[in-house]
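*Asks:* Dropping a prediction and its sequence here:
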Amino acid sequence: MAVVKEFTLPDLGEGLTEAQVVRWLVAVGDVVSVDQPVVEVETAKAMVEVPCPYGGVVTARFGEEGTELPVGAPLLTVAVGEPEPGGKGPDGPDASRGSGNVLVGYGTQAPAARRRRVRPGDRGAAETAGPDGVSGAPASVAVISPLVRRLARERGLDLRRIRGTGPEGLIIRADVEQAAQAAHAAQASHAAAAAVPRGAASPAVRTARTSGRRKTDGLRVPLRGMRGAAAEKLSRSRREIPDATCWVDADATELLTARKAMNVSGGAKVSLLALLARICTAALAKYPELNATVDTEAHEIVRLPGVHLGFAAQTDRGLVVPVVKDAHARNAVELSVEMARLTEAARAGKLSPAELTGGTFTLNNYGVFGVDGSTPIINHPEAAMLGVGRIAPKPWVHEGELAVRHVVQLSFTFDHRVCDGGTAGGFLRYVADCVEQPAVLLRSL
């Protein structure tokens, strides 16, 4: 006798509380095996294929493609055959239990007990000052995601006054954003109405006349998933970090020659980006105050013990920043191999959240786009970023004579709370010296 099992969106880890259904990999009526990927979802960190812990026949799917679901929401139901004595079912292991495997950073263990959701009718009896400082937040505020609570706090919204559209009345991010837009529009309308002379058409009337036309103007692209997360992170960086940028031109001819010599000897090829990464770790060893973050609540600068190097990678789904863990302990070859692996995974949408978080410093090679310079936005909550422009032949004074050399522009954007211009300039000058004279790196090996 078949038993119908419900598979819910699992806890994706790293503070992720929701995901968008991108593509279903199975249809109702399909037979699935234990740990078979059944749906592709996009989180704020990466594209992920979610495996199902049950084997059987798919009887229902929940959520159309493009739908955003919170963790714990039903994904699909599976009709599982009754297990044989000894715990063996049609797929070998007991298909009515979680497999316990961990695939691409996510567990397919049996789903946790359903947490109580805040229903709209419950809020009146459960109102209090929440631990996050949002006045009037529901007492069971823990079931609302930290991201949603933070958005409400930043926009000055009272969670009691927001109607949740998630499962069982749960308040989700879209609810907060819609409430913020409504509040902003109401404030603007009141302000404009107060300034309208007598006899003139009110802003509301003018808006009504043109709203139908504006709704059809242009293509609207939702800021969701990775792109939405990037937009939020970049906006936060601009709001919180007083950044400054300095730059210098460097002669990279000797660095290109050194790389060519390295790769002639055989073995794994060393990429130019890996050499720049190795220069970054050497520079951070010399200027450790730049491998840091700022704890705004404690009013402290936190210097970090290890370098976890992020590097910008452009993909079809947008810009992502994979992180090379413990980059300070890797040589140029090891950095090259790991960066190649992460880049390939990024382009395939297979990076796990752990591979996209925890960075302490970022290397941004915008030269691949054919541009010379840039003033990038710091990857919050880091304190600095090195930017590298294209390497191009240019006239350059070399050993007292004009010559054609391969020149690169290096830019360094830093959090001015962490260091002053002298430290930033010293870091950038050291990087430029290593680019111009790779033998300088030998002192740190």
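*Replies:* Sure, I can see it.
*Asks:* drop to CA atoms for contacts and neighbour counts, all remaining ones
*Replies:* Will do.
*Asks:* which residues in the stretch 301-445 of the chain form helices?
*Replies:* Counting by DSSP state H, counting those that start in this stretch, the stretch 301-445 of the chain has helices at residues 332-347, 421-436.
*Asks:* make that the stretch 51-200 of the chain, sorry
*Replies:* Secondary structure of the stretch 51-200 of the chain (DSSP H, counting those that start in this stretch): helices at 146-154, 173-194.
*Asks:* Of those, flag the one that's most buried.
*Replies:* Neighbour counts (mean count of other Cα atoms under 10 Å) averaged over each of the helices of the stretch 51-200 of the chain peak at helix 146-154, with a mean of 17.
*Asks:* So which elements touch the longest strand belonging to the chain?
*Replies:* In the chain, taking DSSP state E as the definition, the longest strand is strand 401-415. Applying 3 or more Cα pairs under 8 Å, 6 or more residues apart in numbering; DSSP states H and E, we find strand 401-415 packed against strand 243-251, helix 253-264, strand 384-388, strand 392-398, helix 421-436.
*Asks:* go with 6 Å
*Replies:* Other elements packing on strand 401-415 under the criterion 3 or more Cα pairs under 6 Å, 6 or more residues apart in numbering; DSSP states H and E are strand 243-251, strand 384-388, strand 392-398.
*Asks:* and those as TSV, adding distance to Thr413 and mean neighbour count?
*Replies:* Output for the helices and strands packed on strand 401-415, formatted as TSV (distance: least, Cα to Cα, whole Å; neighbours: other Cα atoms under 10 Å):
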stretch	distance to Thr413	mean neighbour count
strand 243-251	4	19
strand 384-388	5	26
strand 392-398	22	14
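*Asks:* got those strands as TSV, with distance to Thr59 columns?
*Replies:* Formatted as TSV, the helices and strands packed on strand 401-415 follow (distance: least, Cα to Cα, whole Å):
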stretch	distance to Thr59
strand 243-251	54
strand 384-388	50
strand 392-398	59
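*Asks:* ok, and here's another one to check against it:
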Amino acid sequence: MAIQKSTPAVDGVHAFKLPDVGEGLIEAELLTWYVKPGDEVKDGQMICEIETAKAVVELPCPYSGTVKELFAAEGETVEVGTVIITVDDGTGGSGGGTAEADTGAETEEREKPLVGYGEKAASTQRRPRRRPAATAPTPAAPAPRPASAPTPEPAAPAAPVRSEGRPLAKPPVRKLAKDLGIDLATVSPTGKDGIITRDDVHAAAEAVRAPEVVPEAAPAVETPVETDRSAREQRIPIKGVRKHTAAAMVNSAFTAPHVTEFLQVDVTRTMKAVARLRERPDFADVKVSPLLLVAKALLMAIRRHPGINSSWDEENQEIVVKNYVNLGIAAATERGLVVPNIKDAESQTLPELAASLKRLTETARAGKTGPADMSGGTITITNVGVFGVDAGTPIINPGEAAILAFGQIRDMPWVHKGELKIRKVTTLSLSFDHRLVDGELGSKVLRDIGTALEDPELTALAWG
């Protein structure tokens, strides 16, 4: 990955700004630093690992020298164009080599926008509202008191008055009191300036829970009081891959009119074919699974019905039929759902397709899928069967026309050759964009996939 060296050095100190490693991304989370201040680095050396909205990638340093300072902590989300590290190449003086000097001087060359990320307009900030200075009223001069008048007693200090009669408390404390069923008007404040604190509310709740004196004939009943629920909740920041996936799914669900069709298929012969393929020498180094034959069946169906492998061009009001298949495989990872795709899958032999599936899944599980591997997909398979699920209504990936869900394979009673037998059965679900695919086309595609799985060897011979 090439990094643009567009920022001039100040006294031999180079400031490296976070580049856009994807397509128009605006931020990334810094996962791990591989270097620390004082370390020697070389041009092209990997210095950190970041997670963008699309993938986890490593960043190479475009300079050689000594690491001077790190400007982002691990776990911090950094905007594209922000300085994350400075490197001293040893050619300059001792002063002025800071990120501020490199990015703030007006005499420097203005940095060019990074690839896929234009200049961002300067954000406007609201000017803080100026509060009028509190001025105490000038006390009136006391009227002269007759010599014979007795000296008045000092007045007792006035009791503090709550603003508009409403107890003083912060919003979280008010919510806590509401959850515990405590009336703030009955709580004695201990905070500064008469503000009710969380401890005050808990103390009031404890007083409520104290047993009351009741007649001997009636047993004491303790009223259950709900405790603070925030202590039993976990909050997970939405960022990185999960944030991108959520935005994409919402966009797809509310843009493309979804239709889902289901088909139960007898895959007994498919399972036998999988067992035979595993024994062949050309499949010795790859994992042969039913997913491989499902992918092959989908590719064969696309060849017979190209319209299922298309996209909607809103700007030009056109349907774009793709004569290539970049087959996406949905993969669940620790960082969320990713959908890398196999480029030109339609041109691969069955052993080559098996090898591609192996590389794709291993890379995804290791969290190393790059942005290029997840762009340009044309149709997707999601294998919900690995989770023990029979079927689902998957959401189409943006820019695609359809997605196929492959359910678990179960032993089920099935009528085979006129007799009731126990067979291997699965459920296929095909969701498609009804703007691009009508019911007839969607049904034909799903039917052909099912036919290919019912007898994969015969289908391969008949369809070529």
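*Replies:* Happy to help now that I have it. Please read these numbers as outputs of a predicted model, since none were measured by experiment.
*Asks:* Quick check: TM-score for this pair?
*Replies:* The TM-score (TM-score structural alignment, normalised by the length of structure 1) is 0.71; 342 aligned residues with a Cα RMSD of 2.8 Å.
*Asks:* re the thing from before, as TSV, the helices of the stretch 301-445 of structure 1 with mean neighbour count and distance to Thr375 of structure 1 would be great.
*Replies:* Below are the helices of the stretch 301-445 of structure 1 laid out as TSV (neighbours: other Cα atoms under 10 Å; distance: least, Cα to Cα, whole Å):
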stretch	mean neighbour count	distance to Thr375 of structure 1
helix 332-347	18	23
helix 421-436	19	14
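*Asks:* Quick one: closest of these to Gln36 of structure 1.
*Replies:* Closest approach to Gln36 of structure 1 among these is made by helix 332-347 (19.7 Å; Cα to Cα).
*Asks:* That closest one corresponds to what range in structure 2?
*Replies:* Per TM-score structural alignment, the counterpart of helix 332-347 of structure 1 in structure 2 is residues 350-365.
*Asks:* And Glu232 of structure 1? What does it align with in structure 2?
*Replies:* So, by TM-score structural alignment, Glu232 of structure 1 is matched to Ala247.
*Asks:* quick one on the thing from earlier: output the helices of the stretch 301-445 of structure 1 as JSON lines; include the columns distance to Val143 of structure 1.
*Replies:* As requested, the helices of the stretch 301-445 of structure 1 are exported to JSON lines (distance: least, Cα to Cα, whole Å):
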{"stretch": "helix 332-347", "distance to Val143 of structure 1": "31"}
{"stretch": "helix 421-436", "distance to Val143 of structure 1": "43"}
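*Asks:* Which among the ones you listed is found nearest to Glu240 of structure 1?
*Replies:* helix 421-436 (18.9 Å).
*Asks:* and that closest one, how far from structure 2 on average?
*Replies:* For helix 421-436 of structure 1, the mean deviation from structure 2 after alignment is 0.7 Å (mean Cα distance after the TM-score superposition for structure 1).
*Asks:* equivalent range in structure 2 for that helix?
*Replies:* Counting by TM-score structural alignment, helix 421-436 of structure 1 pairs with residues 439-454 of structure 2.
*Asks:* Centre of the chain to that stretch, how far?
*Replies:* Computed by Cα atoms, centre = their mean, to the nearest Å, the separation of stretch 439-454 of structure 2 from the middle of its chain amounts to 33 Å.
*Asks:* what's next to that stretch, contact-wise?
*Replies:* Contacts to stretch 439-454 of structure 2, defined as Cα atoms under 6 Å, 6 or more residues apart in numbering, come from residues 265-267, 270, 297-298, 301, 459.
*Asks:* So for the host helix or strand of Arg206 of structure 1, what gets flagged as buried?
*Replies:* Per DSSP states H and E: Arg206 of structure 1 is located in helix 203-215. Within helix 203-215 of structure 1, the residues that count as buried by 16 or more other Cα atoms under 10 Å are Pro203.
*Asks:* do the same with stretch 240-259 of structure 2
*Replies:* 240-242, 244-245, 249, 252, 256, 258-259.
*Asks:* Need the residues you listed in JSON lines (columns: secondary structure and distance to Asp313 of structure 2).
*Replies:* Below are these laid out as JSON lines (DSSP: H, G, I helix; E, B strand; the rest coil; distance: Cα to Cα, whole Å):
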{"residue": "Gly240", "secondary structure": "helix", "distance to Asp313 of structure 2": "27"}
{"residue": "Val241", "secondary structure": "helix", "distance to Asp313 of structure 2": "26"}
{"residue": "Arg242", "secondary structure": "helix", "distance to Asp313 of structure 2": "26"}
{"residue": "His244", "secondary structure": "helix", "distance to Asp313 of structure 2": "22"}
{"residue": "Thr245", "secondary structure": "helix", "distance to Asp313 of structure 2": "21"}
{"residue": "Met249", "secondary structure": "helix", "distance to Asp313 of structure 2": "18"}
{"residue": "Ser252", "secondary structure": "helix", "distance to Asp313 of structure 2": "14"}
{"residue": "Ala256", "secondary structure": "coil", "distance to Asp313 of structure 2": "12"}
{"residue": "His258", "secondary structure": "strand", "distance to Asp313 of structure 2": "17"}
{"residue": "Val259", "secondary structure": "strand", "distance to Asp313 of structure 2": "19"}
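*Asks:* Output these as JSON lines; include the columns distance to Thr77 of structure 2.
*Replies:* JSON lines is the format used below for the buried residues of stretch 240-259 of structure 2 (distance: Cα to Cα, whole Å):
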{"residue": "Gly240", "distance to Thr77 of structure 2": "9"}
{"residue": "Val241", "distance to Thr77 of structure 2": "13"}
{"residue": "Arg242", "distance to Thr77 of structure 2": "14"}
{"residue": "His244", "distance to Thr77 of structure 2": "14"}
{"residue": "Thr245", "distance to Thr77 of structure 2": "17"}
{"residue": "Met249", "distance to Thr77 of structure 2": "22"}
{"residue": "Ser252", "distance to Thr77 of structure 2": "26"}
{"residue": "Ala256", "distance to Thr77 of structure 2": "32"}
{"residue": "His258", "distance to Thr77 of structure 2": "34"}
{"residue": "Val259", "distance to Thr77 of structure 2": "38"}
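*Asks:* tell me which of the residues you listed is nearest to Lys358 of structure 2?
*Replies:* Of those, the one sitting nearest to Lys358 of structure 2 (Cα to Cα) turns out to be Val241, at 21.6 Å.
*Asks:* list the contacts for that closest one?
*Replies:* 53-54, 336.
*Asks:* PyMOL command for the buried members of those residues?
*Replies:* Entered in PyMOL, the line below selects the buried ones among the contacts of Val241 of structure 2, by 16+ other Cα under 10 Å:
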select buried, resi 53+54
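*Asks:* looking at structure 1, which of the contacts of Val241 of structure 2 still make contact?
*Replies:* Compared against structure 1 with both residues aligned by TM-score structural alignment, their matches' Cα atoms under 6 Å, the contacts of Val241 of structure 2 retain 53-54.
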